[in-house]
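K.L.:
got a predicted structure here, sequence first:
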Amino acid sequence: MPDRAPTPVDRALPTDEARHLMTLVRDIARREIAPAAAEEEAAGRFPRALFTLLSQAGLLGLPYASAHGGGDQPYEVYLQVLEELASARLTVGLGVSVHTLAAYPLAAYGTEEQRAVHLPAMLGGGLLGAYCLSEPSSGSDAASLRTRAVRDGDTWVIGGTKAWITHGGIADFYTVMARTGGEGPRGITAFLVPGDAEGLTAAPPERKMGLKGSPTAQIHLDGVRIPDTRRLGEEGQGFAIALAALDSGRLGIAACAVGLARAALDEAVAYALRRRQFGRPIADFQGLRFLLADMATRIESGRALYLAAARLRDAGRPFVRQAAMAKLHCTDAAMQVAVDAVQVLGGYGYTADFPVERYLREAKVLQIVEGTNQIQRMVIARHLLGPETR
C-alpha cells in the first residue's frame, strides 16, 4: 500500500498522552490483529488472547476512572481507539465497544462498594463482558422484555432468555435487564450476573453472514440466583440505565463503522493504483476517482459527526440526538463504502481472496445492532418534533 499523509485521527487527538496511546494502539493493530484477521474470521475463531493483551495494555477501560482500573480518557479519545481497532478487525473493535457497554451500568449506577469490588477486574483484570437487553420477542421494543427476577430474601432468582448477545457463552460477566415489577419500562431492573453462575447457559452461536469470529448467542437463565449486592441502581431503574448505556454505545458503533469503512477504502485505493487496464492504472479513470472521493468524504464526515457527539458527552452536555445521528450516518456510510469498494475491485471484490467482500458482510450488521437505523431516525425525529409525537 502506498504511503499516505497522516489521517485526521492524528490531528484530532487532544493531548500528548492520547497521541502516545494511539501509537500503541496502531502498533498492536498492525502487529497483533490485522495479520490473522482474514484467516480467523473465515475459521470463526474468537481472539480471546487478543482481548487479554488489550486488557493488559489498559485498552478495555479507557473511558472509566483510573481509581477503578480505567484509563481516564475522554470519549473523544476512546472512540478513535475503537476506530483504529475496527479498521484492523471489526470483531476486535466491536468487542471492545460491547465490553465497555456492559461495564457502563456498574460504572455509572453502581455503589462505590460495588465499583471497588467489581470494576478493577472488568477494566484491567482480563474479564470480558456482555450486555443482555434484547430477547427473542423484544428487540427494538426492549421495554416489553419478559425475563423476570423475583426477590427471595437477600437474593434474586432470574429466569428467561436473552437473544443476540455478543460474547454470549464466552463472557465472564453479563449485565442483565430483567423485569422485577409490572409491565412497561418502569418494571425493569439491572443486574450483574457472573458468567459461571449456576443455571446460566448459552445456546449454540448464531450462524451469521459476517462477524463470524464474534460469537452471538442466546443466553438462558434458569433459576439463576444472585445476591442483592449485584443489583445495579434502584429497582425499576433498569430501563433508564439500559438507554443511557446505549446512548454511549451507539457512539462506539459509529466509530467502529468508520474504522471498517477506512479499511475498505484503503483496500480500494491500493487496488486502483496497482490494477492496470487499457495500458494504465484504473486509478487514472475519472469515474473511479470520483467513486473513491465520495467514499473518502463519507468517512471524513462520519468521523466528524461521532467526534462532535463525543465532545458534547465529554462536556456533560446532552448528546442523545447527536449519538443517534452518528450511529445512523456512520453505519449507512460504512455500508455504502463497502459496496463501492467491491465495485472498485470488480469481480475480484466478489471473491473471498480479497477482504472487501468480508467488509461488505460485516458492514450490514452495524446498521442493526444497538438500535436499528430506523430506530435512530425515530430518536432524531423525536428530538426535533417533541416527545409527545410518534
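P.N.:
Looks like it arrived, so ask away. Residues are numbered from 1 along each chain as shown.

K.L.:
from now on I want contacts and neighbour counts done on CA atoms only, so please keep to that.
P.N.:
Noted.

K.L.:
show me where the stretch 151-300 of the chain has its helices.
P.N.:
In the stretch 151-300 of the chain, the segments counted as helices under DSSP state H, counting those that start in this stretch are 238-274, 286-314.

K.L.:
look at the spatially closest residue to A254 that is not a sequence neighbour and say how many residues are nearby.
P.N.:
Leaving out its chain neighbours, the residue that sits closest to A254 by CA to CA, 6 or more residues apart in numbering is K327, at 4.6 Å. Residues lying near K327 (other CA atoms under 10 Å) number 32.

K.L.:
same question, G287
P.N.:
Quick note: G287 (other CA under 10 Å) scores 10 neighbours.

K.L.:
distance of it relative to L273?
P.N.:
14 Å (CA to CA, to the nearest Å).

K.L.:
now do A65
P.N.:
For A65, the distance to L273 - CA to CA - is 45 Å.

K.L.:
what's the first helix or strand after the host helix or strand of M22?
P.N.:
Using DSSP states H and E, M22 maps to helix 16-28. Sequence order places helix 34-43 as the next helix or strand after helix 16-28, per DSSP H and E.

K.L.:
list of residues touching that next one?
P.N.:
Residues outside helix 34-43 that contact it (CA atoms under 8 Å, 6 or more residues apart in numbering) are F46, P47, A88, R89, L211, K212, G213, P355.

K.L.:
also this one, for the comparison:
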Amino acid sequence: MRFGFTEEQEMIREMAVRFVEREVARNAGSLDEEEKFNRPLFDRMAELGFTGLPWPESDGGSGGGFLSFIMTLEEIARVSASIGVVLWAHVYLSMWPIYRFGHEELKQLYIRKMIEGQLLGAGVLPQLMGERRSTLHKGVIAKVEGNRYVLEGLEKYVVGADNADVNVIYAEMFSDNSRKPKRYSAFLVEKGTPGLHILPVRRKLGLRSTGMAHLKFEHCLIGKEQRIGDEGQGEEIARQTSSSVRYGLAAIAAGIARGAADLALAYAKVRTQFGKPIGKHQSIAFSLADMDTAADASILLAYQSAWREDQGLEDSNRSMMALSYASDAAVNSAISAVQIFGAYGYTKDFPVERFLRDAKTIQLIKGLDKARR
C-alpha cells in the first residue's frame, strides 16, 4: 500500500501552517478570553481557498478533496480549535447537505458564495447516536402553509449560529395523526428571516470564540425553495451528514492533541529539575511518548475516513471510531500537558488550559459517551 501525500497536499499543509503562525496564533488566546468571533479570519481562510478545498472546480472549488481539507483543519486546531470548528461547521454542517442534497437552484444560489466567503454557514449538528435511535430529535416543527413552511420551536447550541449568514436546520413535519411515523425535513434559513431569533450562548467552557447560539423560531415563514432535498428526507440527510461531520471533528480533536503534545515537549526541553530537563525524567518521557502516539493515531483515523469519502466510500463506523478515539486522546493529552507545565499549566498565560477546555467540549458535543461505543 502506498501511503503518502501529494505535492499539492503538502503545499496546502504548508499554507495552513503559515496562516496559523502569522494570523491565528497571536489572537487565539484573547479571542477565547473575550468570547469573540473574528470574521476577518474566516474571510482570510476563504481567500486562501480553504473553504473551497473539498468541492469540484466546476462549482467554484479547488478540487483538493476532503483529505486536503482535514489536513488544514488539523493544522488550524493545533493553535485554535475554535477557528477550526468555525471552518468545520461552515463546510460540514452547512455546505455539505446543501451540496449533496439541495436542488440545483439552491446550490447555484449559495454554494459559490459560501466557497468565496461571501456567506458564512452554520448548522444544527445531527445527534451522534447509535444505529437503533434517530439521528434527529424534536426541536423545531415545520408546518405546511400554502407554498411556504412555518417553523416553530427552539434549536439549542448551534455552533457558529451567532455569526452565520445561513443556517441549516432539521425540523419535524407537523402531522395531525399521532400514529403516523415522524418525518423530518432539512431547511436553509437565512439570518434576518422574520421570526428567527438568534440567542447567543455566553460563559461557555470551551470553543468560546465559535459564536455558538440558540435558534428560536416563532412563526418563521420560509419558502419551499429553502427546503434541502425532498420533504421527509431529513432523516437520510442527517444520517449521511453525520458520517462526514464525525471525522471532520476528529481532525479538530487530533489537532488539539498534537498541539498539546508539541507544547509539552518544547516546555519539557527547557524546564529543568534535579539538574536536567524534565523531559529526561522517565515518567515525563513516557507521558510525552504516549501523547505523540495518540496524536498520530488520531489523525490517521481521520485521514482514513476522509480518504474514503474522496473515493466515494461511505463508512460511518470508521468515522465514529475516529471521533471516539480522537476526542478521548485530545482530553488525555491536554491533561498530560497541564501536568507537565505544572503550576503554569493552571494559568491562562499558557494555552494548554485552553486546549483542555476545548478538548472536553468536543468530547461532550451531542452525546459522545460510553453508551455510543
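P.N.:
Great, that's in hand. Source: prediction; values computed, not measured.

K.L.:
about what we covered before: neighbour count and distance to M122 of structure 1 for the contacts of helix 34-43 of structure 1 - can I get that in a markdown table?
P.N.:
Shown next, in a markdown table, are the contacts of helix 34-43 of structure 1 (neighbours: other CA atoms under 10 Å; distance: CA to CA, whole Å):
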| residue | neighbour count | distance to M122 of structure 1 |
| --- | --- | --- |
| F46 | 20 | 19 |
| P47 | 18 | 17 |
| A88 | 26 | 24 |
| R89 | 27 | 22 |
| L211 | 24 | 24 |
| K212 | 22 | 24 |
| G213 | 22 | 22 |
| P355 | 19 | 33 |
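
K.L.:
out of the helices of the stretch 151-300 of structure 1, which one sits most buried?
P.N.:
helix 238-274 (a mean of 24; mean count of other CA atoms under 10 Å).

K.L.:
in structure 2, what residues pair with that one?
P.N.:
Aligned using TM-score structural alignment, helix 238-274 of structure 1 spans residues 234-270 in structure 2.

K.L.:
cool, and stretch 313-329 of structure 1?
P.N.:
Stretch 313-329 of structure 1 corresponds to residues 309-325 in structure 2, going by TM-score structural alignment.

K.L.:
now do the buried residues in the matching stretch.
P.N.:
By neighbour count with 16 or more other CA atoms under 10 Å, stretch 309-325 of structure 2 contains the buried residues E309, D310, E314, S316, R318, S319, M320, M321, A322, L323, S324, Y325.

K.L.:
likewise for stretch 49-58 of structure 2?
P.N.:
The neighbour-count check on stretch 49-58 of structure 2 (16+ other CA under 10 Å) flags G49, F50, T51, G52, L53, P54, W55 as buried.

K.L.:
mind putting these into JSON lines with secondary structure and distance to R239 of structure 2?
P.N.:
Listed next are the buried residues of stretch 49-58 of structure 2 as JSON lines, based on DSSP: H, G, I helix; E, B strand; the rest coil; distance: CA to CA, whole Å:
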{"residue": "G49", "secondary structure": "coil", "distance to R239 of structure 2": "28"}
{"residue": "F50", "secondary structure": "helix", "distance to R239 of structure 2": "25"}
{"residue": "T51", "secondary structure": "helix", "distance to R239 of structure 2": "23"}
{"residue": "G52", "secondary structure": "helix", "distance to R239 of structure 2": "23"}
{"residue": "L53", "secondary structure": "coil", "distance to R239 of structure 2": "23"}
{"residue": "P54", "secondary structure": "coil", "distance to R239 of structure 2": "19"}
{"residue": "W55", "secondary structure": "coil", "distance to R239 of structure 2": "20"}
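
K.L.:
and the alignment partner in structure 2 of V342 of structure 1, how close does it get to F350 of structure 2?
P.N.:
If you follow V342 of structure 1 across to structure 2 using TM-score structural alignment, you land on V338. Noted for V338 of structure 2: a distance of 9 Å to F350 of structure 2, by CA to CA.

K.L.:
the two: which has the busier surroundings?
P.N.:
More neighbours surround V338 than the other of V338 of structure 2 and F350, with 23 against 15 (other CA under 10 Å).

K.L.:
gap between the host helix or strand of the more buried one and the chain center?
P.N.:
Following DSSP H and E, one finds V338 of structure 2 within helix 316-341. How far helix 316-341 of structure 2 lies from its chain's middle: 15 Å, per CA atoms, centre = their mean, to the nearest Å.

K.L.:
give the other helices and strands that that helix contacts.
P.N.:
For helix 316-341 of structure 2, the elements it packs on are helix 234-270, helix 282-310, helix 352-364, judged by 3 or more CA pairs under 8 Å, 6 or more residues apart in numbering; DSSP states H and E.

K.L.:
redo the ones you listed as CSV? Include distance to L73 of structure 2.
P.N.:
Formatted as CSV, those follow (distance: least, CA to CA, whole Å):
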stretch, distance to L73 of structure 2
helix 234-270, 6
helix 282-310, 11
helix 352-364, 14
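
K.L.:
who's in contact with the match of V342 of structure 1?
P.N.:
Y344, G345, Y346, V352, E353.

K.L.:
same check, this time on P318 of structure 1
P.N.:
Counting by CA under 8 Å, 6+ apart, P318 of structure 1 touches L312.

K.L.:
then H99 of structure 1?
P.N.:
L60, L128, G129, A130, Y131.

K.L.:
for P105 of structure 1, same thing?
P.N.:
If you count contacts by CA under 8 Å, 6+ apart, P105 of structure 1 has them with T175, A190, L232, I241, A242, A245.

K.L.:
10 Å instead, please
P.N.:
With contact taken as CA atoms under 10 Å, 6 or more residues apart in numbering, P105 of structure 1 is in contact with 131, 175-176, 190-192, 232-233, 238, 241-242, 244-245.

K.L.:
can you pull out the strands in the stretch 101-250 of structure 1?
P.N.:
For the stretch 101-250 of structure 1, the strands defined by DSSP state E, counting those that start in this stretch cover 129-132, 148-152, 155-166, 173-179, 188-194, 200-202, 216-227, 231-232.
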